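Participant: What follows is a protein structure lacking sequence information:
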């Protein structure tokens, strides 16, 4: 008998990292299901044989319908990649609580609700892997990113607890920690910062943070680098608990390990000021 190919489900697959993860898992022999709210943006995934479906990770009925569709068609689910997420930026004081709750609804509760929905399928076979896309910001705080940072810190902690809870059921949990990625993310985040704090007490800090985001983005990794880390976590006989992805992420986490909080705070504050000066000098030259 021909052994069935392993089945993977990727959330937030309409663009960027999720889109790349779905493609790479397909290339490595997985039957791939890709979920997102904007299904029309996944036509290219359909074209290469990936099953696309509507998914809103903040909607329990949407989650259950998607998982049931996979269970009915495949009878199994081997890998869940919790990738869906976004960033809310601005001072903790200034970001409206509604937006902050939305941040956690997607980045934190979306991860837990997706995981809870697939666990019965995995427990039934005493096998499975849950791969959570966190961030270097899940280890290193930065100014004006508190709500996003907080959500990723939460993903790190939840993943550790899940790993311990699920070990006896043969289910493994791994975390991917990307640094900056080449995308429109930094531009959008910078614009959001300036919009929230354009005339408030954090105006100058917002300019520094936006400049820092744009500078760091120039050294960002391609989404394919993160996708390859996911494939490693999905296929390794004994996956690591954490995979760092991208040169900037390695540098940041090394600084986190070596520097005391006060020194790291000083570095982060100074880099924002330097980035703004560099940006202003470049604009003057142009």
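Facilitator: Happy to help now that I have it. Worth saying up front: this structure is predicted, and the values here are computed from it rather than measured.

Participant: make it CA atoms for all contacts and neighbour counts henceforth
Facilitator: Will do.

Participant: Report the buried residues of stretch 187-203.
Facilitator: 188-194, 196-197, 202-203 (16 or more other CA atoms under 10 Å).

Participant: which two of these lie the greatest distance from each other?
Facilitator: 188 and 202 (18.0 Å; CA to CA).

Participant: now the residue nearest the centre of the chain: how far from residue 86?
Facilitator: The chain has residue 133 as the residue nearest its centroid, 3.9 Å off, counting by CA atoms, centre = their mean. Here the distance between residue 133 and residue 86 works out to 11 Å (CA to CA, to the nearest Å).

Participant: try this one next to it:
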């Protein structure tokens, strides 16, 4: 960790859920925090706690360039980047338009990649940095109706592995966070999208089953994932991956040990 001034963290998707919790916790841990999101009005709690709220859309290159430039101008450094912005484009793959599919990849992968490009030169200059890419257990396993979301997270896992190898010689760590079920707006929005896109066609029955299953589940509090971020920050040599949240461990274990067909059967049985 850099010494002297307080370390500086940039967190995307900070207007709600895990991102907001990350921001508030890191300030308590002694970080100067810049929370970035499209909805600045929803980051008043971060600003009130002494953080900085930035208007930033990860699909807007100019906004990302301006945000990084502002942080460097004001603080001279970025020690931690938490790539948390993202959403789930749900709906049957036959029904989801390729325009929506491209938007999913743009937000969950390409926007993240571009922001990382902008931050890396400043981390390399200081020979230190920690980049946390918030993936999902859905980056290791797939469930019906979430095909494009899973595709974006599977891609993020591979991107993160390559990035880790490239930047390690410069003193930069890349850590993947794989949440399971977490209390947030995410699941409700994803369910509404699935219903909007596939709720009346050939996949209507599947949509109803998925919606019923999601309604019966209660995710872990965001703190469960924030604790993983803090563990990674405090570690002298952080692990390459951390997972937590509802069913994260069991699901990853089963995906590693069951055959594809057996895992498919288990998923579909859970939807009965």
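Facilitator: Alright, I've got the coordinates. As the structure is a computational prediction, the values presented were derived from the model and not from experiment.

Participant: tm score of chain vs chain?
Facilitator: Superposed pair, TM-score by TM-score structural alignment, normalised by the length of the second structure: 0.97. Supporting alignment: 270 aligned residues with a CA RMSD of 1.1 Å.

Participant: Which stretches in the second structure count as helices?
Facilitator: Counting by DSSP state H, the second structure has helices at residues 17-28, 44-48, 61-75, 98-105, 111-126, 147-167, 186-198, 204-215, 223-234, 248-257, 260-270.

Participant: Return the distance of the residue nearest to residue 86 of the second structure when sequence neighbours are not counted relative to residue 236 of the second structure.
Facilitator: Counting by CA to CA, 6 or more residues apart in numbering, residue 86 of the second structure lies nearest to residue 108, which is 5.0 Å off, once chain neighbours are set aside. Residue 108 of the second structure is 28 Å from residue 236 of the second structure, where distance means CA to CA.

Participant: what does residue 183 of the second structure give?
Facilitator: On the measure of CA to CA, residue 183 of the second structure and residue 236 of the second structure end up 30 Å apart.

Participant: between the two, which one's more packed in?
Facilitator: residue 183 (17 against 9; other CA atoms under 10 Å).

Participant: how close does that one get to residue 151 of the second structure?
Facilitator: With CA to CA as the criterion, residue 183 of the second structure and residue 151 of the second structure are 22 Å apart.

Participant: Kindly report the same for residue 200 of the second structure.
Facilitator: 24 Å.

Participant: again with residue 10 of the second structure
Facilitator: 25 Å.

Participant: what about those two, which has more around it?
Facilitator: Neighbours were counted for residue 10 of the second structure and for residue 151 using other CA under 10 Å; residue 10 has more, 25 against 20.

Participant: Counterpart of the more buried one over in the first structure?
Facilitator: Alignment note (TM-score structural alignment): residue 10 of the second structure maps to residue 9 of the first structure.

Participant: residues in contact with that match?
Facilitator: 32-35, 77, 79-81 (CA atoms under 8 Å, 6 or more residues apart in numbering).

Participant: Any of those residues buried? List them.
Facilitator: 32-35, 77, 79-81.

Participant: Nearest to residue 3 of the first structure among the residues you listed?
Facilitator: The closest of those, once distances to residue 3 of the first structure are taken by CA to CA, is residue 77, at 14.4 Å.

Participant: how many other residues sit next to the nearest residue to residue 163 of the first structure once chain neighbours are set aside?
Facilitator: Once flanking residues are discounted, residue 163 of the first structure sits nearest to residue 173: 5.1 Å by CA to CA, 6+ apart. When neighbours are defined as other CA under 10 Å, residue 173 of the first structure has 26 of them.

Participant: Mind naming the longest strand for the first structure?
Facilitator: strand 171-178 (DSSP state E).

Participant: So what touches that strand?
Facilitator: Under CA under 8 Å, 6+ apart, the answer for strand 171-178 of the first structure is 122-123, 126-136, 138, 156, 159-160, 162-163, 166, 226, 229-230, 233, 239-246, 249.

Participant: hmm, 6 Å instead?
Facilitator: 127-136, 163, 241-245 (CA atoms under 6 Å, 6 or more residues apart in numbering).

Participant: Stretch 150-169 of the second structure too?
Facilitator: 105, 135, 138-139, 174.

Participant: Any idea how far that stretch is from the middle of the chain?
Facilitator: From the chain centre to the centre of stretch 150-169 of the second structure is a distance of 13 Å (CA atoms, centre = their mean, to the nearest Å).

Participant: again, but for stretch 102-111 of the second structure
Facilitator: How far stretch 102-111 of the second structure lies from its chain's middle: 12 Å, per CA atoms, centre = their mean.

Participant: returning to that earlier point: which residue in the second structure aligns with the residue nearest to residue 163 of the first structure?
Facilitator: By TM-score structural alignment, residue 173 of the first structure lines up with residue 174.

Participant: how close does its match get to residue 13 of the second structure?
Facilitator: Residue 174 of the second structure is 18 Å from residue 13 of the second structure, by CA to CA.

Participant: Then residue 7 of the second structure?
Facilitator: 20 Å.

Participant: who's more crowded, those two?
Facilitator: residue 13 (25 against 19).

Participant: residues touching the more buried one, list them.
Facilitator: Residue 13 of the second structure neighbours (CA under 6 Å, 6+ apart): 19, 37, 84-85.

Participant: count of residues packed around the residue nearest to it when sequence neighbours are not counted?
Facilitator: Counting by CA to CA, 6+ apart, residue 13 of the second structure lies nearest to residue 85, which is 4.0 Å off, once chain neighbours are set aside. Counted with other CA under 10 Å, residues neighbouring residue 85 of the second structure total 24.

Participant: Confirm for me that residue 85 of the second structure is in contact with residue 15.
Facilitator: No. With contact defined as CA atoms under 6 Å, residue 85 of the second structure does not count as touching residue 15 (9.5 Å).

Participant: Contact partners for residue 123 of the first structure?
Facilitator: residue 169.
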